[in-house]
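Colleague: what's the 3D shape of this:
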Amino acid sequence: MAEKVDYIPFSQEHHSVSLPQNRAKSSFLTRVVRISAVAAIMLLGIRAVLPSSNFSRLGRAAGCGGHRKLVNDAKLKLPAHYSLPSGDQIPSVALGTWKAAPGQVGDAVKTALKAGYRHIDGAWIYRNEEEVGRAIKESGIDRKDLWLTSKLWNSFHRPEEIEPVLDETLRNLQTSYLDLYLIHW
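Modeller: Sure, this is the predicted structure:
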């Protein structure tokens, strides 16, 4: 008798996508390039992607209001968002909450939201989701106007562990859904 499971098992027999070989290769390469570009920006930061001379003109002011020059500099304009194949639009700039000190991360989130950020990136392992959730709620910005990203920690990859950890994240962030849930690595 087959074992009942609460998840869909994956096996080679269950998928049957048949694109023409050249289209499949092109689609795959396009995806690899897009994912690599996003990963490079996320991992290395924008300074590694754009010429450093653009940032050197900002000097030390970049951390104290120099961002206005960055936003107004035609050479450094980023799109406000990236359109995903699903039609969703992910804001191109996010506030990351890793290593944000307790008691300060909430203020950072509120300040970022007040400044126009609409993407908050966090993770269960950062241990600050409750404070982030309170700050989002206190900001008064409608949830539908935000993009929330969180991550599943490495010790919770078994199928029966995913939903309880996701539920905890949703409770802590005071929301009913996430826009993006990644596996942390």
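
Colleague: C-alpha only now, for contacts and for neighbours.
Modeller: Fine.

Colleague: and E160, how many residues sit next to it?
Modeller: Neighbours of E160 under the rule other CA atoms under 10 Å: 12.

Colleague: how close does it get to T111?
Modeller: Distance from E160 to T111, counting by CA to CA, to the nearest Å: 37 Å.

Colleague: top strand in this structure by residue count?
Modeller: Across the chain, the longest stretch assigned as strand under DSSP state E is strand 147-152.

Colleague: please generate a structure for the following sequence too, so the two can be compared:
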Amino acid sequence: MDIMVNSSYRMKITVNNSFEMNITMNSSFKMNITQDETSTRPKSAPSSSSPREGREETEEILDSILPPREWEEEGKLWRQSVSSTPATRLDVMNLQEQLDLKLQQRQARETGICQTRRELYAQCFDELIRQSTINCTERGLLLLRVRDELRMTLHAYQVSLG
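Modeller: Below you'll find the predicted structure:
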């Protein structure tokens, strides 16, 4: 899989020369993920030959989608990456409960324009993208594309309305 991003934050992804996707990103990056060209596998099969390689590939993709946070504290450099552990059904149910709780705690409006509600739903959607990417890279990247298109459309409306 090759992932390239240019300065206009466009990403073109090609998987096995048969699947192409263009994605708009909020930050730039360059990443090449390679695999044995002679291997033939069904589209639903993992792209790597070992579970460890598959996990490393997933972590690289997750880091490109949701970049690690880095900061310095007490002279030490810290780095926090998103988890590459697959979510369980219970994790998804907890995510929904946390979303409802945060909406209530931060007194987000139920209708109309509400920045707080938009931010909380955006965080929840990012988590769903993370979970989907771990289980199926192509699905996660498609959700990323949908998320970015929605953001660009919303931004265009905001700019046009002044």
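
Colleague: and the TM-score between them?
Modeller: A TM-score of 0.25 describes the superposed chains when it is computed by TM-score structural alignment, normalised by the length of the second structure; 69 aligned residues with a CA RMSD of 5.2 Å.

Colleague: the host helix or strand of R23 of the first structure packs against which elements?
Modeller: Assignment of secondary structure by DSSP states H and E places R23 of the first structure within helix 21-44. Applying 3 or more CA pairs under 8 Å, 6 or more residues apart in numbering; DSSP states H and E, we find helix 21-44 of the first structure packed against helix 46-49.

Colleague: contacts for the helix it packs on?
Modeller: Contacts made with helix 46-49 of the first structure from outside it, assessed by CA atoms under 8 Å, 6 or more residues apart in numbering, are listed as A40, I41, F55.

Colleague: buried set for the helix ranked longest in the second structure?
Modeller: In terms of residue count, the longest helix belonging to the second structure (DSSP state H) is helix 137-161. Neighbour counts over helix 137-161 of the second structure (16 or more other CA atoms under 10 Å) mark T137, E138, G140, L141, L142, L143, L144, R145, R147, D148 as buried.

Colleague: now for these, which pair is the farthest apart?
Modeller: With distances taken as CA to CA, the most widely separated pair in the buried residues of helix 137-161 of the second structure is T137 and D148, at 16.5 Å.

Colleague: helices or strands up against the longest strand of the first structure?
Modeller: For strand 147-152 of the first structure, the helices and strands in contact under the criterion 3+ CA pairs under 8 Å, 6+ apart are strand 119-121, helix 159-173, strand 180-183.

Colleague: can you pull out the helices in the second structure?
Modeller: Applying DSSP H to the second structure gives helices spanning 51-65, 89-105, 115-135, 137-161.

Colleague: how about those in JSON lines, adding distance to L77 of the second structure?
Modeller: Rendered in JSON lines, the data for the helices of the second structure read as follows (distance: least, CA to CA, whole Å):
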{"stretch": "helix 51-65", "distance to L77 of the second structure": "18"}
{"stretch": "helix 89-105", "distance to L77 of the second structure": "30"}
{"stretch": "helix 115-135", "distance to L77 of the second structure": "25"}
{"stretch": "helix 137-161", "distance to L77 of the second structure": "29"}
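
Colleague: re the thing from before, dump the helices and strands packed on strand 147-152 of the first structure into CSV; add distance to R47 of the first structure as well.
Modeller: Below are these laid out as CSV (distance: least, CA to CA, whole Å):
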stretch, distance to R47 of the first structure
strand 119-121, 19
helix 159-173, 30
strand 180-183, 24
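
Colleague: and those, which is most packed in?
Modeller: Stretch with highest mean neighbour count among these: strand 119-121 (a mean of 21; mean count of other CA atoms under 10 Å).

Colleague: so which bits of the next helix-or-strand element following it are buried?
Modeller: Scanning the chain past strand 119-121 of the first structure towards its C-terminal end, the next helix or strand to appear is helix 129-139 (assignment: DSSP H and E). Applying a neighbour-count criterion of 16+ other CA under 10 Å, one finds E129, E130, E131, V132, G133, R134, A135, I136, K137, S139 buried in helix 129-139 of the first structure.
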